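Q: Sequence and predicted structure, then a few things I'm wondering about:
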Amino acid sequence: MTIQPPAPGEPRRPSGPRDPGDAWVIAPTGERYWGRFGAAGLLAVDAERGILLQHRVGWSHHGGTWALPGGARHENEDAGVAALREAREEAAVPPDAVRQRFWSVLDLDIWSYTTVIADVIKPFDPQIADAESVALEWVPVDEVADRPLHPAFASAWEHLGPLLSVRPAVVIDAANVVGSVPDGWWRDRAGAAGRLIDRVSGWQARGVDANALGLPGAHWFPAVAVVLEGQAKGAARPADESGAGIRVVLAPGEGDDEIVAETQRRIGGGEQVVVVTSDRGLADRVSDAGARVVGAGWLLDQLDARA
C-alpha cells in the first residue's frame, strides 16, 4: 500500500489547508481508494422524499455519476462524525436533522468505507455547499437504481436498499434488569433506574453490534424504550425522549402490562422488537406478540463491553 496526494483535477477541498486524510491509498494491485484513513458517506432517508443523492462533478472520481455525500475521514475520526461532517460540507445537511440508524462497512484491510444510514427527523432542503456537486436531489427509493450510479455505490445499494425497511427496537424491563444485580438497588430504586438509563443511553448512542441484534451490517442504533414502574418512575427525565432515541415509559400500573403494550405498539408500527427481561411469564407474553426475548444478562454484558 502507498499513499498518494491528489493530482491536479482530482478531489480536494476548494480552499483552506488540505487535511492529511485527503490522499489516495494505492493497493499493491494498483487500485486507488480515496482517503488515507478511510472514507465515509451519509445515506439520508426521508420517509416522504426518499434518498439524498449527489450528482458528482465531472472532474471527481467517476464524475457524472450519482452517489452519496461523503469523503475522506480525518485521522482518528469516528465514521459517523465523518459522514455528517462531509454531508454538511458538501450538501449543507444540518447535523441535528438526521438520526443514525445503522452503519455498513466495506473493509478491504488497506482501506475502508463506512456508509452511515440515517433517518431524517427534521426535514431540510440540501444546498450545494462546495465544488464537488452538480446537483443534489431527493430520489424515491424505487428510482435510485435507475440513475447512473457511482460503481461502488451501485454495488452497495444492492444490499443497502432492502435494509431500509429494517427498524430495530429494544424494550427494557428496567425492574428486572436492575433487580438482577445485588448492588443495593432496593435502597434507592429511582437512583438505580437512573443509572441504568444513563448506561443504556451511552450504549445506544455509540451503536450496538449488529451480531448482538441478529442483524446484518456493522452497528445499529435501535430505538430504545426503558419501562419504569413503582418508585423507579422517579428516574424519569424531563423530556420523554432524547435525540438519541431513548424513550422512558412510565407504567401506570403493572410494569409487565406496559411492556407488552409497548411491544405490541412497536411491532404494529413495523419495528423489529427485542425485549430484555428474564421474567419467564413476561417473556412468553411478548414472544406471543412477535418479539425476540433476551435475558437481563444479555444487556448487562453489552453495557459492560461498551464501558
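A: Okay, I see it.

Q: use CA for all of it now, contacts and neighbours both
A: Fine.

Q: Let's see the distance spanning stretch 269-280 from one end to the other.
A: With CA to CA, to the nearest Å applied, stretch 269-280 spans 25 Å between its terminal residues.

Q: Could you list the buried residues of it?
A: For stretch 269-280, a neighbour-count test (16 or more other CA atoms under 10 Å) marks 271, 272, 273, 274, 275, 276, 277, 278 as buried.

Q: got the residue ranges for the strands in the stretch 101-250 of the chain?
A: With DSSP state E, counting those that start in this stretch as the criterion, the stretch 101-250 of the chain has strands at 112-120, 133-139, 168-173, 208-209, 219-220, 223-228, 246-250.

Q: So which of the buried residues of stretch 269-280 is the closest to residue 213?
A: residue 274 (7.8 Å; CA to CA).

Q: Could you tell me the angle between the helix or strand encompassing that closest one and strand 168-173?
A: Using DSSP states H and E, residue 274 falls within strand 272-276. For strand 272-276 against strand 168-173, the angle by axes from the mean of the first three to the mean of the last three CA atoms, to 10 degrees is 20 degrees.

Q: which residues are in contact with strand 272-276?
A: Residues from elsewhere that reach strand 272-276 (CA atoms under 8 Å, 6 or more residues apart in numbering): 166-173, 177, 213, 263, 266-267, 283, 286, 290-296, 298-299.

Q: Stretch 142-151 too?
A: Against stretch 142-151 from outside (CA under 8 Å, 6+ apart): 51, 62, 65, 66, 67, 154, 157.

Q: Report the two of those residues separated the most.
A: 51 and 62 (19.8 Å).

Q: Please say which of these two ends up with more neighbours.
A: residue 51 (23 against 15; other CA atoms under 10 Å).

Q: ok so the more buried one is a strand residue?
A: Yes: under DSSP: H, G, I helix; E, B strand; the rest coil, residue 51 falls within a strand.

Q: What distance do you get for it to residue 229?
A: 40 Å.

Q: putting a second one here so we can go through both:
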Amino acid sequence: MTIQPPAPGEPRRPHGPRDPGDAWVVAPTGERYWGRFGAAGLLAVDPDHGVLLQHRVSWSHFGDTWALPGGARHEGESASDGALREAAEEAGVPGAAIRPRLLSVLDLGYWSYTTLVGDVVESFEATISDPESHELAWVAADDVARYPLHPGFAASWEQLRPLLEIRPAVVVDVANVMGSVPDGWWRDRAGAAEKLIRRLATLADRGIAAAALDLPEHIWFPEWTAVVEGQARDAAGASGVDVVRAPASGDDAVFAATVRLVAEGRAVTVVTSDRELAARTSALTPSTVGAPGVAVRGVRWLLDLLG
C-alpha cells in the first residue's frame, strides 16, 4: 500500500522555529551526520501491511532513496520520543498506535542514530505531512531489500530484519514476588499488588537490557503480564501491564497465560520461585505448543531489575 504526496496547492505541515538539534555534526574524517543531539527513526511493523518506509525527496541527504520516517532529536529528548515525534510529523503516525519492541543504537561517539522498532497495535493511515517525502509505503519485510535504500538504513536493515521474529513477553507470578519480601504485604494484599504493578509499568516504559532476557544486544520492551489472585484481584492496573485476575488458582492462571503467549510466538520469561510452577512452565517446549520454549527466572531476577 502506497500513500501519495498531497496534490499541488494542498497545505503542508507548517514549520515552526528551527530547533537547536537541527544541525549537522561533522565527523573527524569529514562525513556529515544530521542531528546535533543525534537522530532517531521509527521502524513500524504492521502484521498485515509490513513495515512503513519513506521515499525521500531528491534534495534530502541521500535523496531518492527509501528509509524510515525519522530525523534529528531535540535537546533533552529521549530516542523513543524523538522517533515517535518525527514519525508523527513526517508520516502522521499516531504515538498511541505504536507499541515499542526494541531500541537499536548506532553510537559513533560524536553522533548516534537510534531505531525504535515498534508494533502497530491500532491501524492508521500514513499521511505525508511535510515536504521531505515523495511517498510513503507499507512494504513486506521480505521485499524491503529490493528497494534503493538509504545506505545507513540498508546497513541497519541487515541486522534488524532477523529481530522482527523476536517478540519477548514476561509473565509475573505476583503472589510469589510479594511473598518474597517481608514488607507487610499481607495487611493489604491488593495495595501491595498494585504497588508492584506500578513498578512493572515503570520497567515496561524504560525497557530491559538484552542480557537479562538472553536476547541480541539491544534494549527490549517485552509485553508484561501480571497475574494476581485472591484478595489481590482488586489491585488496579497500570499502563503497559496486562493484569490477569485469576478466578481460582494463581498458578493455573500463570500457566494459562504462558501457554497463550508462547502459542502466539512470544519468547516468554516466567517470573516465579515456586518450584512446581517453574517445572510446569519450563516443560512447555516447541513440541508441546508449536512455538519457542519458556525461560523461568526466580524472583531475585525481577527484584534486581526493579532496582
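A: Alright, I've got the coordinates. The structure presented is a predicted model; accordingly, all values stated were derived computationally and were not measured.

Q: And the TM-score between these chains?
A: Superposed pair, TM-score by TM-score structural alignment, normalised by the length of structure 1: 0.91. Supporting alignment: 287 aligned residues with a CA RMSD of 1.3 Å.

Q: With structure 2 overlaid, how far apart is the strand holding residue 274 of structure 1 on average?
A: Mean deviation of strand 272-276 of structure 1 relative to structure 2 after superposition (mean CA distance after the TM-score superposition for structure 1): 0.4 Å.

Q: Would you tell me which one of the strands of the stretch 101-250 of structure 1 is buried the most?
A: Highest mean neighbour count of the strands of the stretch 101-250 of structure 1: strand 219-220, a mean of 26 (counted as mean count of other CA atoms under 10 Å).

Q: and it, how far from structure 2 on average?
A: Mean deviation for strand 219-220 of structure 1: 1.3 Å (mean CA distance after the TM-score superposition for structure 1).

Q: ok, which stretches of the stretch 101-250 of structure 1 are helices?
A: 151-163, 174-179, 189-206, 210-213 (DSSP state H, counting those that start in this stretch).

Q: Let's have these in TSV, adding mean neighbour count.
A: Below are the helices of the stretch 101-250 of structure 1 laid out as TSV (neighbours: other CA atoms under 10 Å):
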stretch	mean neighbour count
helix 151-163	14
helix 174-179	20
helix 189-206	18
helix 210-213	15
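
Q: what is the orientation angle of the strand or helix carrying residue 305 of structure 1 with strand 168-173?
A: Residue 305 of structure 1 belongs to helix 296-306 when assigned by DSSP H and E. Taking the same axes, to 10 degrees, one finds helix 296-306 of structure 1 and strand 168-173 inclined to each other by 110 degrees.

Q: Give me the contact list for helix 296-306 of structure 1.
A: 176, 177, 180, 199, 200, 203, 276, 277, 278.

Q: And those residues, which two are furthest apart?
A: 203 and 278 (19.9 Å).

Q: I'd say residue 219 of structure 1 and residue 114 touch.
A: No: using CA atoms under 8 Å, residue 219 of structure 1 makes no contact with residue 114, being 10.5 Å away.

Q: overlap in contacts of those two?
A: Counting by CA under 8 Å, 6+ apart, the residues touching both residue 219 of structure 1 and residue 114 are 103, 104.

Q: residue in structure 2 matching residue 266 of structure 1?
A: Using TM-score structural alignment as the criterion, residue 266 of structure 1 maps onto residue 261 of structure 2.

Q: excluding its backbone neighbours, what's nearest that match?
A: Excluding the flanking residues, the one nearest residue 261 of structure 2 by CA to CA, 6 or more residues apart in numbering is residue 268, at 7.0 Å.

Q: same thing with residue 74 of structure 2?
A: Per CA to CA, 6+ apart, closest to residue 74 of structure 2 is residue 21, 5.1 Å.

Q: what does residue 200 of structure 2 give?
A: With CA to CA, 6+ apart, the residue lying closest to residue 200 of structure 2 is residue 241, at 7.1 Å.

Q: Kindly report the same for residue 47 of structure 2.
A: residue 120 (7.7 Å).

Q: List the residues that contact the aligned residue in structure 1 for that neighbour.
A: Residue pairing (TM-score structural alignment): residue 120 of structure 2 is matched to residue 120 of structure 1. For residue 120 of structure 1, the contacting residues are 44, 45, 46, 47, 97, 98, 99, by CA under 8 Å, 6+ apart.

Q: Pull up the gap between the counterpart of the second one in structure 2 and residue 95 of structure 2, please.
A: With the correspondence set by TM-score structural alignment, residue 45 of structure 1 lines up against residue 45 in structure 2. Counting by CA to CA, the gap between residue 45 of structure 2 and residue 95 of structure 2 amounts to 13 Å.

Q: Neighbour count for the two, which is higher?
A: Shown here are residue 45 of structure 2 and residue 95; by other CA under 10 Å, residue 45 has more neighbours (23 against 15).

Q: Give me the three-state assignment for that one.
A: Applying three-state DSSP: residue 45 of structure 2 is strand.

Q: Might one say that it is in contact with residue 52?
A: Yes: assessed by CA under 8 Å, residue 45 of structure 2 is found in contact with residue 52 at 7.1 Å.

Q: Overlap of the contact sets of the two?
A: With CA under 8 Å, 6+ apart as the test, residue 45 of structure 2 and residue 52 reach no residue in common.

Q: Which residue is most remote from the mean position of structure 1?
A: residue 187 (36.5 Å; CA atoms, centre = their mean).

Q: Quick check: the match of residue 120 of structure 2 vs residue 93 of structure 1, distance?
A: 10 Å.

Q: again with residue 162 of structure 1
A: For residue 162 of structure 1, the distance to residue 93 of structure 1 - CA to CA - is 24 Å.

Q: neighbours of residue 3 of structure 1, just the number please.
A: Other residues within reach of residue 3 of structure 1, judged by other CA under 10 Å, total 17.
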